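Student: Mind looking at a prediction? Sequence and model below.
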Amino acid sequence: MEIVIVVLQACVVIGAIVLGVRTGGLGLGLWGVVGTVILVFVFHLPPGSIPIDAFFIIIAVITASSAMQAAGGIDYLVSIASKIIQRNPKRLTYVAPLVAFVFTVLSGTSNIFFALIPVIYETSYRNGQRPERALAASTVTSGLGITASPVSAAMAAYLVLMDGTGYGLPQILFITVPAAIVACIAASFVQQRLGKDLLDDPVFLKRVQDGTVEVPAALAERYAAKVGGPVPATGAAGGQSAGGSATGGAATGGSTPGTDAAPPAAKPTVFIEHPVPPGGMTAAMIFVSGTLLIVLLGLFPGLRPAFPDDTGELVPIGMSTIIEMIMFSVALVIILVRRVKPATVVEQPLLKAGFVAAVALFGIAWMADTFISANQETIIEPLGAMIQANPLLLAVALFIVCGLTTSQSATTNTLIPIALAAGLGPGIITAMWPSLIGVWLFPANGSQIAAVETDLTGSTKLTQVPVWHSFTIPMVVSWVAVVAAGLLIQLVVPA
């Protein structure tokens, strides 16, 4: 009978997550709360711990991020990333994914990647390269930045869960950052060798004939030689992205292995410009300085104020409190220095997206803790024993659940407590944690859809099979590489 009751409780948890995903937005968190209500009132389980610290870390970070966005700081970061990408067309498939990763780490959100999609597309297209290679790899690696950022929502949840394990922010970043860089390079290496060159791609050639897209200048001569006639005259937008970011003009870049780029004509480069409001650089520097201060205080606990605990021993204040203090302070400094109206901060898209993430984390984490705490002996310990016997099962579970929920923070709060209860070492858990890259498993994310819609050549695509699309191979390569590298790195990380 007890097993039947536990199964029914599990159905409530799974059902709440499924309904939350279907509802979307705030629905994930709200259904989590409803699931908690059912577990408490129907099954009489004691309510689990409310994830207060994780919730307010997210609120603090998104407040600072939104203040930076309102002051033009996001525009400044995008302009820097754009210049780096466009100045390295020959190595685009390697440079763009690393840039997407780094800027996600700095901002704590992969939303910054949306503004880079047209830049990556235009740079690859104008240089005669297959846009899918750089676009798909960059989309995937932007997700790796979430588990390597000290100010992401998922990191907020993970830090709270790892409190007391001996693994703080320094140890976590020491594993996730270099492992993610290895994964970026591995994904780029494989991606550079996938797909047909544009002049061999029947989808692109058909779109050229239909007038949907024009032949880029870098491929004009080779196209004429291939078809035995002039380049079709067309009124199409050419390489103009869906977002209309391009300013047109020639592009630079030469032939690289795995691309069909021809030697460029001697023309000046015309870059896609991202206007930055006055003071945007100042706002970005204030935010980045706050992020670096958090990392510094995490690396050197002696710099944090210490207070006596119950035993009278001086203990530095926790990193959760530090992040909340610094990020809220950063938001105020940006508002005062750049004279941003507080009402403008509240209207920013980042704040809305961050609030949805905070509510989702709150509801799912509360429900998961209620279920897990009440079923330690019945289900969690046997499940934990399986994970302990084969730790790779944790990586698989994280990958699949994140793909189903499309929420890194909710997946973290659902599965990491099980791994901790199983007695799995914090280093191994941290090495497995970037398996949240499974968020790209289904094409249900804005970045994936935007990349497909922006690529007028048709090289970046979805298929009728939900799990097979342009992002599948770089996602799987990144997953294997980041976990393998993390498991090796954690061996030398002191607790």
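Tutor: That came through, no problem. What you see is a predicted model, and the numbers here were worked out from it, not measured in a lab. Residues are numbered from 1 along each chain as shown.
Student: use CA for all of it now, contacts and neighbours both
Tutor: Noted.
Student: Am I right that Phe307 is in a strand?
Tutor: Yes: counting by DSSP: H, G, I helix; E, B strand; the rest coil, Phe307 is part of a strand.
Student: For it, list the residues it contacts.
Tutor: Phe307 sits next to Glu313, Leu314, Val315, Pro316, Ile317 when contact means CA atoms under 8 Å, 6 or more residues apart in numbering.
Student: also this one, for the comparison:
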Amino acid sequence: ITASPISAAMAAMIGLMAPLGVSISTIMMICVPATLIGVAMGAIATFNKGKELKDDPEYQRRLAEGLIKPAQKESKNTVVTSRAKLSVALFLTSAIVIVLLGLIPALRPMVETAKGLQPLSMSAAIQITMLSFACLIVLLCRPQVDQIISGTVFRAGALAIVCAFGLAWMSETFVNGHIALIKAEVQTLLQQHTWLIAIMMFFVSAMVSSQAATTLILLPLGLALGLPAYALIGSWPAVNGYFFIPVAGQCLAALAFDDTGTTRIGKYVLNHSFMRPGLVNVIVSVIVGLLIGKMVLA
């Protein structure tokens, strides 16, 4: 999410960083390698974790009771239609268009703002581009529209809209109402220890289960407290802490997909299968992000 040019969290981040003169290219220059290295280290951390299926008691129990079939490779001759290929091509094209719009501001139309004529903001450009390509996919690829609105992706997106706006409005109201107190109490601490904003992002994302909502809640606070741009962008991968409490849709889906029972929630809830790779991923991503951010922006 924090390395995708078309995610809602990225759109929010671009809008918040724009007043500081930070573009999507700079954000991705920091976040893409940081996230990639974090994911790789998370995978390495779990490379030999757990038992082989032949030695796993839960898998053997399910196998003995006939709840699952023995794990084996299957070859399926899946026919991919031309419309399916076109839909994927259009989706990838939309991502390329967004990156180009961010890299070359001259491609964006000029709009009237309080500061005069300015290029269309990237957050608006992302929304317009994605909605336009979504319309093209529906018109040209003819998907089942009723399946779109009943799908898990659409439902999760609709829920995220409500959560993101609701939480963002609440946090902005709270921060603006108590900004003097917040600055007096925590500004010096955060400016001396900028990495603390990453810890705040992590636990807020664990509670709200939304990277976009966490971005809209805490980035304005960081900006109001005068934190440097490199610290905010470098710490931003910490918004991927939704795995900490395994109630997010991604965690539940992973549990449901793995019928071997090797992906599980432990007795104490927090000792679940996502904890080790998730923590390693976030910690490494933030460290690398801060290092790259300081080199690029400081």
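Tutor: Here it is on my side, so go on. For clarity, every value in this text was computed on a predicted model and none was experimentally measured.
Student: Let me see the TM-score of these two.
Tutor: Aligned and superposed, the two chains score 0.89 in TM-score terms (TM-score structural alignment, normalised by the length of structure 2); 298 aligned residues with a CA RMSD of 2.5 Å.
Student: could you redo the contacts of Phe307 of structure 1 as JSON lines and give each row neighbour count and secondary structure?
Tutor: Output for those, formatted as JSON lines (neighbours: other CA atoms under 10 Å; DSSP: H, G, I helix; E, B strand; the rest coil):
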{"residue": "Glu313", "neighbour count": "10", "secondary structure": "coil"}
{"residue": "Leu314", "neighbour count": "12", "secondary structure": "strand"}
{"residue": "Val315", "neighbour count": "14", "secondary structure": "strand"}
{"residue": "Pro316", "neighbour count": "15", "secondary structure": "strand"}
{"residue": "Ile317", "neighbour count": "14", "secondary structure": "coil"}
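Student: what does stretch 274-293 of structure 2 contact?
Tutor: Under the contact criterion CA under 8 Å, 6+ apart, stretch 274-293 of structure 2 has outside partners 30-31, 33-43, 45-46, 198, 230-231, 233-238, 240-241, 243-244, 246, 251.
Student: related to what we said a few turns ago, which member of the contacts of Phe307 of structure 1 is positioned nearest Val337 of structure 1?
Tutor: Sorting those by distance to Val337 of structure 1 puts Ile317 at the head of the list, at 28.3 Å, by CA to CA.
Student: how about that closest one, what's its match in structure 2?
Tutor: The alignment partner of Ile317 of structure 1 in structure 2, by TM-score structural alignment, is Leu120.
Student: Secondary structure element holding Tyr230 of structure 2?
Tutor: helix 229-235 (DSSP states H and E).
Student: Structure 1: matching residues for that helix?
Tutor: Under TM-score structural alignment, helix 229-235 of structure 2 corresponds to residues 426-432 of structure 1.
Student: Between the two ends of stretch 34-54 of structure 2, how far is it?
Tutor: End-to-end distance of stretch 34-54 of structure 2 (CA to CA, to the nearest Å): 36 Å.
Student: which residues in structure 1 does it match up with?
Tutor: Taking TM-score structural alignment as the measure, structure 1 aligns residues 179-199 with stretch 34-54 of structure 2.
Student: And for stretch 13-20 of structure 2?
Tutor: Counting by TM-score structural alignment, stretch 13-20 of structure 2 sits on residues 158-165 of structure 1.
Student: Ser94 of structure 2 - how many residues pack around it?
Tutor: Here the number of neighbours of Ser94 of structure 2 (other CA atoms under 10 Å) works out to 21.
Student: What of the one 3 residues further on?
Tutor: Using other CA under 10 Å, Val97 of structure 2 has 18 neighbouring residues.
Student: measure it to Ile104 of structure 2 for me?
Tutor: For Val97 of structure 2, the distance to Ile104 of structure 2 - CA to CA - is 10 Å.
Student: In a helix, Thr463 of structure 1, correct?
Tutor: No: going by three-state DSSP, the assignment for Thr463 of structure 1 is coil, not a helix.
Student: Map it across to structure 2 for me.
Tutor: With TM-score structural alignment as the criterion, Thr463 of structure 1 matches Gly266.
Student: Count the neighbours of that match for me.
Tutor: Using other CA under 10 Å, Gly266 of structure 2 has 10 neighbouring residues.
Student: Show me what Asp6 of structure 1 aligns to in structure 2.
Tutor: Just so we're on the same page, residue 6 of structure 1 is Val rather than Asp. Looks like Val6 of structure 1 stays unaligned there (TM-score structural alignment).
Student: In contact with Val6 of structure 1, which residues are there?
Tutor: Asn375, Thr378, Ile379 are the contacts of Val6 of structure 1 under CA under 8 Å, 6+ apart.
Student: Just the buried ones among those, please.
Tutor: For the contacts of Val6 of structure 1, a burial check counting by 16 or more other CA atoms under 10 Å picks out Ile379.
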